[in-house]
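S.K.: Need the 3D shape of this:
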Amino acid sequence: MSDVMESRAVELTVSGKKRIFDIDDPKLPDWADKDEIESGDFPYKEKMDKGEYEKTIEALQIELVKMQFWMQDKGKRVMAVFEGRDAAGKGGSIFATRAYLNPRYARVVALPKPSDIERGQWYFQRYVEHFPTTGEFVMFDRSWYNRAGVEPVMGFCTPDQYEHFLKQVPRFEEMLVDDGIFLFKFWLNIGQEMQIKRFHDRRHDPLKVWKLSPMDIAALTKWDDYTEKRDRMLKETHTKDAPWTIIKANDKRRARINLIRHILLSLDYDGRDLKVIGDIDGKILGQGPNFLK
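M.R.: Reported below is the predicted structural model:
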């Protein structure tokens, strides 16, 4: 595994303190291991009980299957954008949502970096071709919001392109909703210590090491830059037509359950069982940028 990632120790500012973090050291630093679950103002001290989670998630997945039958019967189009920092749990949340849906009508879109041709097109163009047709549920594992986060932070777009995007995207999304697409925008929020722990887990797990890239290591030292871009993105693109749903995701189990609940409670599908779905945990899920303050 030592050949997979070049060793690199970095100096980080974590919770106001200078820390040295070497991702190649098999031992996670005590300061990260101790504070990870409550980092980023997470409201719980422990993860949700595994048995309770498995029972709850299965019941919600049954409701998702019912929802999909309704979508196909009524020709509904649903699209969900999953955004968040690296290691926030986007992929796992998508997997839990899609696990028992008919894959012919539930697609995941995770686009690579744009080609030369795509870079010369309208920025949204390569995403539009993946939008749902009648009866489809499309989940974007990262989306056009790359231009509001990773691209400006890492220098992959110009300042003018960044500003132009923030101006265009509310109008773009208003058109989608006006055309009848149900659009969900999820921001999965994690604390800094939790991100460090998850990166470390990936680095030292032979089944997960492929998830870690040099870009992830570079992002470790840009936490504040990403925070600044996140806050502006949420402020300028949280609209009545396309609101941001914020999920505190240090505990992946609570995050997935509340995310799926939000989808189910937002769509009035045939046979919806509100008792089975349950109530949103207001400590975990909220709307708009003020939820993170």
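
S.K.: alpha carbons only for contacts and neighbour counts from here, please
M.R.: OK.

S.K.: just checking, what packs against the helix or strand that contains I94?
M.R.: I94 belongs to helix 90-98 when assigned by DSSP states H and E. Contacts defined by 3 or more CA pairs under 8 Å, 6 or more residues apart in numbering; DSSP states H and E place helix 90-98 against helix 50-74, strand 77-84, strand 137-141, helix 252-266.

S.K.: burial count for D35?
M.R.: Under the neighbour criterion other CA atoms under 10 Å, D35 is assigned a count of 17.

S.K.: Please name the nearest non-neighbouring residue to it.
M.R.: What sits nearest to D35 in space, not counting adjacent residues and going by CA to CA, 6 or more residues apart in numbering, is E193, at 6.5 Å.

S.K.: I believe the one you found is in a helix; please confirm or correct that.
M.R.: Yes. Assessed with DSSP: H, G, I helix; E, B strand; the rest coil, E193 lies in a helix.

S.K.: now the other sequence, so there's something to compare against:
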Amino acid sequence: MVAFDLKLENNRILPETSATRHDVPAFRGIEYLAYRTELRVLRRQLLALQEWVVANGHRVAIVLEGRDAAGKGSIASAITHYLNPSYSGIISQGIPTAQEMRNWLGHHYKLMPEPGEMLVYDRSWYSRALIQPAMGYCTMRQYHYFLSKVNDWERELVDEGVTFIKLYLSVSRESQDLRFRIRQDSDLQYWKYSANDRKVAERWQLLTYFKERMFAVTSTDYAPWIIIESDNKQQARLNAIHYILTRFEFEGKDLRPEVIYQAPDMDMLTDMIVDGVLFTGLNRDQVGILERILIHE
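M.R.: Predicted structure coming up:
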């Protein structure tokens, strides 16, 4: 059994969280044109990071966890979109087999990056700490066993040369509900919503409890949890990539504000794709209206 440090908060017992937030003030409330400009700057540096990882044989595992509709898939795509696919990729977790459930960490050990690789995990072994116990997909014995073993497992992988970047995408209940409605009404994204999503959403408080426990037990100095606010997906993408870049020292890295925050021409006409529809020749006010939808895509 794992021992937890607990506190009483608003008449609820919760573990002490040791996760930290990465929130760049300049990214808050960013407008679409500025977002596109800054994302391009960060992606160029992400490519420089990949070249350094490949040249030095580093192994980088980027974990994305969060509730349904938190934006894990879109951030995974934002990270890898322009990377060399020979040395990067997205590992998406489907429904595990019975054998994988029994050998949970052993199964994920086989999915670790090889030297020179940067892999993004759209959900990960931490499903055993979050969705599985909350929904009854694993036993509580399996859950406690996982928590008692995962830190040593990650420590051994760090000793083998793996760098863990564990990002938790935090979405509010209101934004999750809105994204579910957008998905239900979209003829291109309807498949992203299922009856099971609603069941998971109904267990909001229980998932919150398991999330806080996960932070308290598994956020270590060698593999810390970083919280990325994701009510605004554009802001979340920028913060996620920015944090990844802060973790390494490589040629071409330059996160000075005057380099990252390049002001675009806000009066120029622009194009946007929203729910698969192309809008062209938009002015700043029109972009602002469509942006309210785009930050949730």
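
S.K.: on that earlier part again, is it possible to get CSV of the helices and strands packed on helix 90-98 of the first structure that adds mean neighbour count and distance to P159 of the first structure?
M.R.: What follows is these, written out as CSV (neighbours: other CA atoms under 10 Å; distance: least, CA to CA, whole Å):
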stretch, mean neighbour count, distance to P159 of the first structure
helix 50-74, 16, 40
strand 77-84, 22, 21
strand 137-141, 23, 24
helix 252-266, 21, 33
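
S.K.: so which of these gets nearest D178 of the first structure?
M.R.: Between D178 of the first structure and these, the shortest separation by CA to CA is 12.1 Å, and it involves strand 77-84.

S.K.: Output the residue interval of the second structure matched by that closest one.
M.R.: Residues 59-66 of the second structure are where strand 77-84 of the first structure aligns, taking TM-score structural alignment as the criterion.

S.K.: quick one: that stretch to the first structure mean distance?
M.R.: After superposition onto the first structure, stretch 59-66 of the second structure sits on average 0.5 Å from its aligned residues (mean CA distance after the TM-score superposition for the first structure).

S.K.: And that stretch, how far out from the chain middle?
M.R.: Taking CA atoms, centre = their mean, to the nearest Å, one finds the center of stretch 59-66 of the second structure at 7 Å from the center of the full chain.

S.K.: number of nearby residues for the corresponding residue of the first structure for R203 of the second structure?
M.R.: Structural alignment places R203 of the second structure opposite K222 in the first structure (criterion: TM-score structural alignment). If you count neighbours by other CA under 10 Å, K222 of the first structure ends up with 14.

S.K.: Please report how far K222 of the first structure lies from D205 of the first structure.
M.R.: Going from K222 of the first structure to D205 of the first structure by CA to CA, to the nearest Å gives 24 Å.

S.K.: Same check on V10 of the first structure?
M.R.: For V10 of the first structure, the distance to D205 of the first structure under the criterion CA to CA works out to 21 Å.

S.K.: Not counting sequence-adjacent ones, nearest residue to E174 of the first structure?
M.R.: For E174 of the first structure, ignoring the flanking residues on the chain, the nearest one in space by CA to CA, 6+ apart is D241 at 5.8 Å.

S.K.: who's in contact with the counterpart of that neighbour in the second structure?
M.R.: With TM-score structural alignment as the criterion, D241 of the first structure lines up with Y222 in the second structure. Going by CA atoms under 8 Å, 6 or more residues apart in numbering, Y222 of the second structure touches R155, V158, F164.

S.K.: Most neighbours among these, which one?
M.R.: Result: F164 is most packed of the contacts of Y222 of the second structure (other CA under 10 Å), 20 neighbours.

S.K.: that older thread, and the corresponding residue of the second structure for the residue nearest to D35 of the first structure, how far is that from D231 of the second structure?
M.R.: Under the alignment (TM-score structural alignment), E193 of the first structure pairs with E174 in the second structure. Shown here: E174 of the second structure relative to D231 of the second structure, a distance of 9 Å by CA to CA.
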